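>>> quick one: sequence plus predicted model below, questions after.
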Amino acid sequence: MRLELTARHFQLSEPLRRLADKWVRKLERFDDRIIECQVVMDVEKHRKTAEVLLNVNGHILKAAHESHDMYLSLDGAFEKVEA
């Protein structure tokens, strides 16, 4: 699966990169038909938003989560996709 990470308005840290990679590996075990995963993380003042887009055999699954912490936002978005 191809993983694309985008950070808007902040510098992407290595721990955030590893967290996204951990979630992607977990999803790969769940469904081997996932072709691509795009993760867009955005910071606007106190709002931290993470959006996950999965391409599963040509079908796009999208989930987003917003919180005060990017780690929580990333976990929340991946949990929504996983559900």
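Cool, got the structure.

>>> drop to CA atoms for contacts and neighbour counts, all remaining ones
Noted.

>>> quick one: residues in contact with whichever helix or strand Arg18 is part of.
For Arg18, the host element (DSSP states H and E) is helix 14-30. Helix 14-30 is contacted from outside by 1, 3, 5, 34, 37, 39, 71, 74, 78, 82, using Cα atoms under 8 Å, 6 or more residues apart in numbering.

>>> take this one as well and set it beside the first:
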Amino acid sequence: MKVKVSALHFTADKKLIDFANERVSKLEKFYDKIIDSNIVFRVHNAEDKENKSVEIKLNIPGKELFAKKQSDSFEKSVDEAVEALRRQLKKHKEKLVSA
């Protein structure tokens, strides 16, 4: 799976990018037909404590899955978004089996 990472309003360090790549790549365990993914890190209002959001878009055959999470750290946001996508993949896979 090809993973594209971008950061808005800041420069993401290699450690954060590697962390996100590792987490998103684990989604292939649940559904092996993922074409590619796009991860966007974004820093919002600096005064707000929970100002770090992550948007992850997964392209699978015939569909695009999306999750956006915001929290006080990028790592937490990535974990929450990946969990949301895992649930979406599971639901999509169940629909394919029952069809």
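Ah, there it is. Not measured: the values here are computed from a predicted model.

>>> can you calculate the TM-score here?
Remark: TM-score between the superposed chains equals 0.92 [TM-score structural alignment, normalised by the length of structure 1]; 83 aligned residues with a Cα RMSD of 1.1 Å.

>>> let me know the closest of the contacts of helix 14-30 of structure 1 to Leu12 of structure 1.
Leu5 (8.7 Å; Cα to Cα).

>>> what's the neighbour count on the closest one?
Using other Cα atoms under 10 Å, Leu5 of structure 1 has 15 neighbouring residues.

>>> ok, it - contacts?
Applying Cα under 8 Å, 6+ apart, one finds that Leu5 of structure 1 lies in contact with 17, 38-41.

>>> could you redo the last one with a cut-off of 6 Å?
The neighbourhood of Leu5 of structure 1, defined by Cα atoms under 6 Å, 6 or more residues apart in numbering, consists of Val39.

>>> any idea which element it lies in?
Applying DSSP H and E, one finds Leu5 of structure 1 within strand 2-8.

>>> would you mark the buried spots in that strand?
Judged by neighbour count using 16 or more other Cα atoms under 10 Å, strand 2-8 of structure 1 contains no buried positions.
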